[in-house]
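[1] Return a 3D structure for these sequence lines:
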Amino acid sequence: MSEHSTYTPGSAVEKWLDDRLPIIRFSKEHLMDFPTPKNLNYWWTFGAILVMCLGIQIVTGIILAMHYTPNVAMAFDSVEHIRRDVNGGRIIQAVHAVGASMFFVALYIHMFRGLYYGSYKAPREIIWILGVLIFILTVATAFMGYILPWGQMSFWGATVISNIFSAIPVVGENIKQLVLGGFAVGNPTLNRFFSLHYLLPFVIAAIVGLHIWALHVPGNNNPIGVEVKESRDTVAFHPYYTMKDMFAMVVFLIPFAWFVFFAPDILGHPDNYIMANSQVTPAHIVPEWYLLPFYTILRAIDFNVLFIDSKLGGVIAMGGALVMLLVVPWLDTSKVRSGTFRPLFKWFYWLFAINFVALTYLGAQPAEGIYTVLAKVCTAYYFIYFLVVLPVLSRIETPKPLPTSISESVLGKAHA
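    Have a look, this model is predicted:
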């Protein structure tokens, strides 16, 4: 990355603009000509896919907000009005609802790719932390969006999750009332959640900007985890990776479109198509699928530990599950980034991935019998992976020898 620009304005208009707002120079240096490792695979396209998903959610969200009424007496009917009476409303609502699930599919793949290839290791800790903050804010935004249709799951989900705050000693009840705008879920709650659900995506977009900026300081990580040593290790971002990203976006949009046009409601809970009723409790209160792993961790702690009761213990465990992600750069101190060259790490990593899928499944099951035992086991392994496995492996594992450069790795494959 040269400090001296190679950009030359191609016309008088470009020259005039460049002297006042060098936006074309900036895009050419930092986007089009940005030197990118030549060995990035398709797992690296999910960053661009996520930017696309965020754009889709913001645009469809703004349109939906024009027709939505954040009032407990009218919210449910206003969603039905959007579906039935607004021109293109059914498609826009379906794109927004399905888009939330597709966003999380891409987000989880993006994060698990980072965990496998060590994208959180020095000098990329800030990139990773910003990414985890985006994830946490996206979880909060998605939860608040789930409340807006004001169906049975919306109402009871808000009731259950808001009760989490009351578990916090001393200030918990006050925080709960501040979140709800009263003593129970009601009109002030819906207004608060609507306001925040509308605002937070713009905050997320700003942090995404920081995330990308932070990425452009050390540059991309890559599948072998070896830093760029010479110019022949890289290619320009455009056209090589812009084309690859665009192809991946089109492929990703195929299942996205299938859900929108053929099964727009399949990812939602049937009870959420019944208007909220504070007098009728659903048989099983569950959040959307993408929140289930952390819901399982919350429910798994159903026992007291010393002076910490089970309710507070569950809240601490769920919060701790997110904190683990924030501090993982300091838990895994292995000098080798990529899991490709870490034989022991691979086994524990894939067990962690399976464990995460199991947590998702268990969150949708009733909290009884074998499900509660499995939830405890899976929750235990989640924390063991971060607090025991990663630090211990960093000290005892003997990694495979690394290629001396990206070019050696790429050319070695070509000649194999």
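[2] For the rest of this, base every contact and every neighbour count on C-alpha atoms.
    Noted.
[3] In three-state terms, how would residue 134 be classified?
    Under the three-state scheme (DSSP: H, G, I helix; E, B strand; the rest coil), residue 134 adopts helix.
[4] Please give me every residue in contact with it.
    Neighbouring residues of residue 134 by CA atoms under 8 Å, 6 or more residues apart in numbering: 204, 207-208.
[5] With residue 372 instead?
    residue 300.
[6] State the number of residues packed around residue 146.
    23 (other CA atoms under 10 Å).
[7] ok, now the one 3 residues further on?
    Other residues lying near residue 149 total 27 when counted by other CA under 10 Å.
[8] Next: the one 3 residues further on.
    Look at residue 152: counted by other CA under 10 Å, it has 24 neighbours.
[9] likewise residue 262?
    So residue 262, with other CA under 10 Å, has 9 neighbours.
[10] and the gap between it and residue 91?
    Applying CA to CA, to the nearest Å, the value for residue 262 to residue 91 is 11 Å.
[11] what's the closest non-adjacent residue to residue 312?
    residue 167 (5.0 Å; CA to CA, 6 or more residues apart in numbering).
[12] which ones are touching that neighbour?
    Residue 167 neighbours (CA under 8 Å, 6+ apart): 173, 311-312, 315.
[13] In three-state terms, label it for me.
    coil.
[14] Inside strands: which ones of the contacts of residue 167?
    Applying DSSP state E to the contacts of residue 167, no entry is found in strands.
[15] now the other sequence, so there's something to compare against:
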Amino acid sequence: LTGLFLAMHYTSDISTAFSSVAHICRDVNYGWLIRNMHANGASFFFICIYLHIGRGLYYGSYLYKETWNIGVILLLLVMMTAFVGYVLPWGQMSFWGATVITNLLSAVPYIGDALVQWIWGGFSVDNATLTRFFAFHFLLPFAVVAATALHALFLHETGSNNPVGLNSDADKIPFHPYFSYKDLLGFMILLVALTSLALFSPNLLGDPENFTPANPLV
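    Predicted coordinates:
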């Protein structure tokens, strides 16, 4: 939702991308809050993902191969979404992050260099790269939603794991209200933490280099 509002004011052009983000933060009504919630929300999302993975490893959820494999694909999709999103503000870290990460694909045998140039849309990270990364950042979340639905579908087929590692079919309780209220409490705690971070220390998780416009020569 925050991304939709940001997209209304963002321009995916290397000459105006950085200034459009500054415009959102300075001139758009509550644009600073929307941008801070969006950026820090992504960080919180990854914190939750890593906690979820840790829980899965601890409880042995990797034994449910279909659910686990879809989860791995889901993690890769989310990482791709976050990566292309990180490039959009077009600061120094955005530019050099895009350059370094995309150059890793040059290690692919035979087609590596051609693959990198195809992703760049030229011979370096440039305007075409930013435009297509903006498109990918809009489209990939739909793939994430689809993979999440598939992940949940396989989870319902196998059932979730538990601390004792035993089949709990014989001793179950209703989801509502026993778990729904716990989920609501967890959601509220996360929302308060995210809002507090966005309001009081929005740049805590950011990189200082990204407050400087991208410069390929520096």
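[16] Residue 158 of structure 2: how many residues sit nearby?
    That count, for residue 158 of structure 2 with other CA under 10 Å as the rule, works out to 13.
[17] Aligned to it, what sits in structure 1?
    Alignment note (TM-score structural alignment): residue 158 of structure 2 maps to residue 218 of structure 1.
[18] Next: residue 57 of structure 2.
    Per TM-score structural alignment, residue 57 of structure 2 is aligned with residue 115.
[19] Any buried residues in the strand or helix carrying that match, and which?
    For residue 115 of structure 1, the host element (DSSP states H and E) is helix 89-117. Residues of helix 89-117 of structure 1 classed as buried: 89-104, 106-107, 110-117 (neighbour count, 16 or more other CA atoms under 10 Å).
[20] what does residue 408 of structure 1 align to in structure 2?
    Under the pairing rule here (TM-score structural alignment), residue 408 of structure 1 has no equivalent within structure 2.
[21] What strand or helix carries residue 408 of structure 1?
    Assigned by DSSP H and E, residue 408 of structure 1 falls in helix 406-415.
[22] which ones are touching residue 192 of structure 2?
    Neighbours of residue 192 of structure 2 in contact, by CA under 8 Å, 6+ apart: none.
[23] cool, residue 211 of structure 2 as well?
    Residues near residue 211 of structure 2 by CA under 8 Å, 6+ apart: 91-92.
[24] residue in structure 1 matching it?
    Using TM-score structural alignment, residue 211 of structure 2 pairs with residue 273 in structure 1.
[25] Over in structure 1, find the residue span stretch 75-83 of structure 2 aligns onto.
    Going by TM-score structural alignment: stretch 75-83 of structure 2 matches residues 135-143.
[26] buried stuff in the matching stretch?
    Applying 16+ other CA under 10 Å to stretch 135-143 of structure 1 flags 135, 137-143 as buried.
[27] Put together a markdown table for these, with secondary structure and distance to residue 126 of structure 1 on each row.
    A markdown table is the format used below for these (DSSP: H, G, I helix; E, B strand; the rest coil; distance: CA to CA, whole Å):
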| residue | secondary structure | distance to residue 126 of structure 1 |
| --- | --- | --- |
| 135 | helix | 14 |
| 137 | helix | 16 |
| 138 | helix | 18 |
| 139 | helix | 20 |
| 140 | helix | 21 |
| 141 | helix | 22 |
| 142 | helix | 24 |
| 143 | helix | 26 |
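[28] nearest to residue 255 of structure 1, of those residues?
    Of all the buried residues of stretch 135-143 of structure 1, residue 142 has the smallest distance to residue 255 of structure 1: 20.3 Å, by CA to CA.
[29] so what's the closest one up against?
    Applying CA under 8 Å, 6+ apart to residue 142 of structure 1 gives the contacts 100, 197.
[30] average offset between stretch 128-146 of structure 2 and structure 1?
    Stretch 128-146 of structure 2: mean distance to aligned residues in structure 1 after superposition is 0.6 Å, counting by mean CA distance after the TM-score superposition for structure 1.
[31] gap between the residue nearest to residue 312 of structure 1 and residue 313 of structure 1?
    From residue 167 of structure 1 to residue 313 of structure 1 the distance is 9 Å (CA to CA).
[32] Identify the contacts common to those two.
    In contact with both residue 167 of structure 1 and residue 313: no residue, using CA under 8 Å, 6+ apart.
[33] For the longest helix along structure 2, which helices and strands make contact with it?
    Ordering each helix of structure 2 by length in residues (DSSP state H) puts helix 127-158 first. Counting contacts by 3 or more CA pairs under 8 Å, 6 or more residues apart in numbering; DSSP states H and E, helix 127-158 of structure 2 packs against helix 65-87, helix 112-120.
[34] Try it again at 6 Å.
    Under the contact criterion of 3 or more CA pairs under 6 Å, 6 or more residues apart in numbering; DSSP states H and E, helix 127-158 of structure 2 touches helix 65-87.
[35] how close does whichever helix or strand comes after the helix it packs on sit to structure 1?
    Tracing the chain C-terminally past helix 65-87 of structure 2 and defining elements by DSSP H and E, one meets helix 92-103 next. Comparison of helix 92-103 of structure 2 with structure 1 after fitting gives an average deviation of 0.9 Å (mean CA distance after the TM-score superposition for structure 1).
[36] can you name the residues of structure 1 that helix 92-103 of structure 2 overlays?
    Against structure 1, helix 92-103 of structure 2 falls on residues 152-163 (TM-score structural alignment).
[37] Same check on stretch 22-32 of structure 2?
    So stretch 22-32 of structure 2 sits over residues 80-90 in structure 1, by TM-score structural alignment.
[38] neighbours around the closest residue to residue 147 of structure 1 other than its chain neighbours, how many?
    What sits nearest to residue 147 of structure 1 in space, not counting adjacent residues and going by CA to CA, 6+ apart, is residue 154, at 4.2 Å. By the criterion of other CA under 10 Å, residue 154 of structure 1 has 27 neighbours.
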